[in-house]
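1. I would like the atomic coordinates for the input below:
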Amino acid sequence: MSDYQLDDELRDALREVTNVAMGRAADLLARLLDTYVVLPIPVVNLLERSELNMALSSLRSVSSVSAVCQGFVGSRISGEALLIFNDTSFADIAELTSYSGDVTPEIELELLMDIANILIGACLKGLAEQLDLTFSQGQPVLLGQHVNIEDLVRNSSSGWQRALTVEIPYRLEGHSVDCDLLLLFTEDSINVLENKIHYLME
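-> Model prediction:
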């Protein structure tokens, strides 16, 4: 599998399927926060672990981030979802959720977990429904608060070295809220995922 190359057909099909799933997640977030969610086209790549921090386009120049990781598995497809927030986002998120107190690290963590549950859960559900499978999700785990991207990738406990990645940058219009949802599928999952997507597209 180490010599596997991502073909354009699979890349385009996975992008299309993800588009539908991320739209559902964005709709839930928009209704929760009563604001418009800007959605670019998802970015699909086959990446080495060392390349991950370079792939985070919307957060590449950010000095400090906070992130949650949640594993998922189903029908011989496994991976993890990372939700990575620009740390400047939390004041705006607190305002949008009508929280009026001090935004302490504990409150930031609560906001991070709440939004992670919405975006990761809805996105995985949207993918699973289209591909006719069911994902079991692990408990969300805090990867770090107020750390840089390099430390975040280094601190990740999972053992993958190469993964099929889908990057979904979310931005709230008119607010300083930027986050990246990253879906990382293990190498062992790629053939199964490819078969599922080809069957869907026939």
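
2. make it CA atoms for all contacts and neighbour counts henceforth
-> Fine.

3. how about the nearest residue to the residue positioned nearest the centre of the chain, chain neighbours excluded?
-> Central residue of the chain (C-alpha atoms, centre = their mean): residue 181, 2.0 Å from the mean position. Closest residue to residue 181 apart from its sequence neighbours, by C-alpha to C-alpha, 6 or more residues apart in numbering: residue 83 at 4.5 Å.

4. second input sequence below; structure requested for side-by-side comparison:
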Amino acid sequence: MSTDVLDEELRDCFQELSNVAVGRAADLLARLLNNFVIMPIPVVNLLERAELSMALSAIADASSVSAVCQGFTGSKIAGEALLIFNDASFQDMAELTQFKGEITEQIELELLMDIANILIGACLKGLAEQIDVSFSQGQPYLLGQHINIEELLNRNGSTWQRLLTIELPYKLEGREVNCDLLLLFTEDSLAILRNKMSYLLE
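-> Got it, this is the predicted structure:
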């Protein structure tokens, strides 16, 4: 079976694994913020880089976003986690974390990094446990604050031409907090992921 094609069976399998991982991350976030987290079903695709630009534009309809990126690798699987945060979310985030005072860019950055650590860490751990790998995570870094999607993509220096993307949207009930977590796997990782999930495909 060709490794550069994401057939329906494999897509469903990724979706099932992602659903479990995203549920764990949402549970952690809900406990931390004492607020119900709404989670749509993860969206799994195999995208060319140009298509990723269009996909990001579609999911981040806000004119201004902030984003954090974190690389990960393990068992010859490599990728990046990209957390895109709607800038309208910061006031509500500050309230939910009991922050009092002026919300400066530094405070926004701390909030963004806190959420990124929770969501990215929990999602990767949830996926890794299900396919029996251990991911080593790089240092998270800021791609930008208060920028548009086009700028965001230009700042992400990845040279990958085709990516397996898992889009995990999060929204807090009754709040203006919404963000998108994208797990981006290199094309070379697809064959290994397929092999790791073979027990689910039988």
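
5. tm score of chain vs chain?
-> Put the two chains on top of each other and the TM-score (TM-score structural alignment, normalised by the length of structure 1) is 0.96; 201 aligned residues with a C-alpha RMSD of 1.5 Å.

6. map the residue nearest to the centre of structure 1 onto structure 2.
-> Superposed on structure 2 with TM-score structural alignment, residue 181 of structure 1 falls opposite residue 181.

7. surely residue 71 of structure 1 touches residue 120?
-> No. Using C-alpha atoms under 8 Å, residue 71 of structure 1 is not in contact with residue 120; the gap is 10.1 Å.

8. between these two, which has more neighbouring residues?
-> Ranked by neighbour count (other C-alpha atoms under 10 Å), residue 71 of structure 1 and residue 120 place residue 120 first, with 25 against 20.

9. tell me the SS of the closest residue to the more buried one other than its chain neighbours?
-> Closest residue to residue 120 of structure 1 apart from its sequence neighbours, by C-alpha to C-alpha, 6+ apart: residue 81 at 6.8 Å. For residue 81 of structure 1, the assignment made with DSSP: H, G, I helix; E, B strand; the rest coil gives strand.

10. just to revisit the earlier point, wait, what's in contact with the residue nearest to residue 181 of structure 1?
-> Residue 83 of structure 1 makes contact with 67-69, 116, 120, 179-182, according to C-alpha atoms under 8 Å, 6 or more residues apart in numbering.

11. TSV please, covering the residues you listed and showing secondary structure.
-> Listed next are those as TSV, based on three-state DSSP:
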residue	secondary structure
67	strand
68	strand
69	strand
116	helix
120	helix
179	strand
180	strand
181	strand
182	strand
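
12. just the closest of those to residue 163 of structure 1, please.
-> residue 182 (11.0 Å; C-alpha to C-alpha).

13. surely the closest one is in contact with residue 163?
-> No. With contacts counted by C-alpha under 8 Å, residue 182 of structure 1 stays clear of residue 163, the gap being 11.0 Å.

14. returning to that earlier point: which of the contacts of residue 83 of structure 1 lies closest to residue 194 of structure 1?
-> Comparing the contacts of residue 83 of structure 1 against residue 194 of structure 1 with C-alpha to C-alpha picks out residue 182 as the nearest, at 18.5 Å.

15. what's the local residue count around that closest one?
-> Other residues near residue 182 of structure 1 come to 24 when the count uses other C-alpha under 10 Å.

16. tell me the secondary structure for residue 18 of structure 2?
-> Put simply, residue 18 of structure 2 is helix when judged by three-state DSSP.

17. right, and it touches residue 40 too?
-> No. If you go by C-alpha under 8 Å, residue 18 of structure 2 and residue 40 don't touch, sitting 11.4 Å apart.

18. neighbour count winner among those two?
-> Comparing residue 18 of structure 2 with residue 40 by other C-alpha under 10 Å, the one with more neighbours is residue 18, at 25 against 13.

19. quick one, what contacts that one?
-> Taking C-alpha under 8 Å, 6+ apart, one finds 42, 123, 127, 166 in contact with residue 18 of structure 2.

20. so where do the helices sit in structure 2?
-> 8-33, 49-59, 90-96, 105-131, 149-155, 189-196, 198-201 (DSSP state H).

21. same for the last one, what does it pack against?
-> Counting contacts by 3 or more C-alpha pairs under 8 Å, 6 or more residues apart in numbering; DSSP states H and E, the secondary-structure elements packed against helix 198-201 of structure 2 are helix 8-33.

22. quick one: the helix it packs on to structure 1 mean distance?
-> Compared with structure 1 after the fit, helix 8-33 of structure 2 shows a mean deviation of 0.3 Å (mean C-alpha distance after the TM-score superposition for structure 1).

23. how many other residues sit next to residue 149 of structure 2?
-> So residue 149 of structure 2, with other C-alpha under 10 Å, has 24 neighbours.

24. for it, which non-adjacent residue is spatially closest?
-> residue 57 (6.2 Å).

25. state the distance from the one you found to residue 22 of structure 2.
-> Separation of residue 57 of structure 2 from residue 22 of structure 2 (C-alpha to C-alpha, to the nearest Å): 22 Å.

26. returning to that earlier point: of all the contacts of residue 18 of structure 2, which two lie farthest apart?
-> 42 and 127 (12.8 Å).

27. before we move on, back to that, got a list of what the match of residue 181 of structure 1 touches?
-> 81-84, 119-120, 167-170.

28. distance of it from residue 105 of structure 2?
-> For residue 181 of structure 2, the distance to residue 105 of structure 2 - C-alpha to C-alpha - is 21 Å.

29. tell me how far residue 130 of structure 1 lies from residue 56 of structure 1.
-> From residue 130 of structure 1 to residue 56 of structure 1 the distance is 26 Å (C-alpha to C-alpha).
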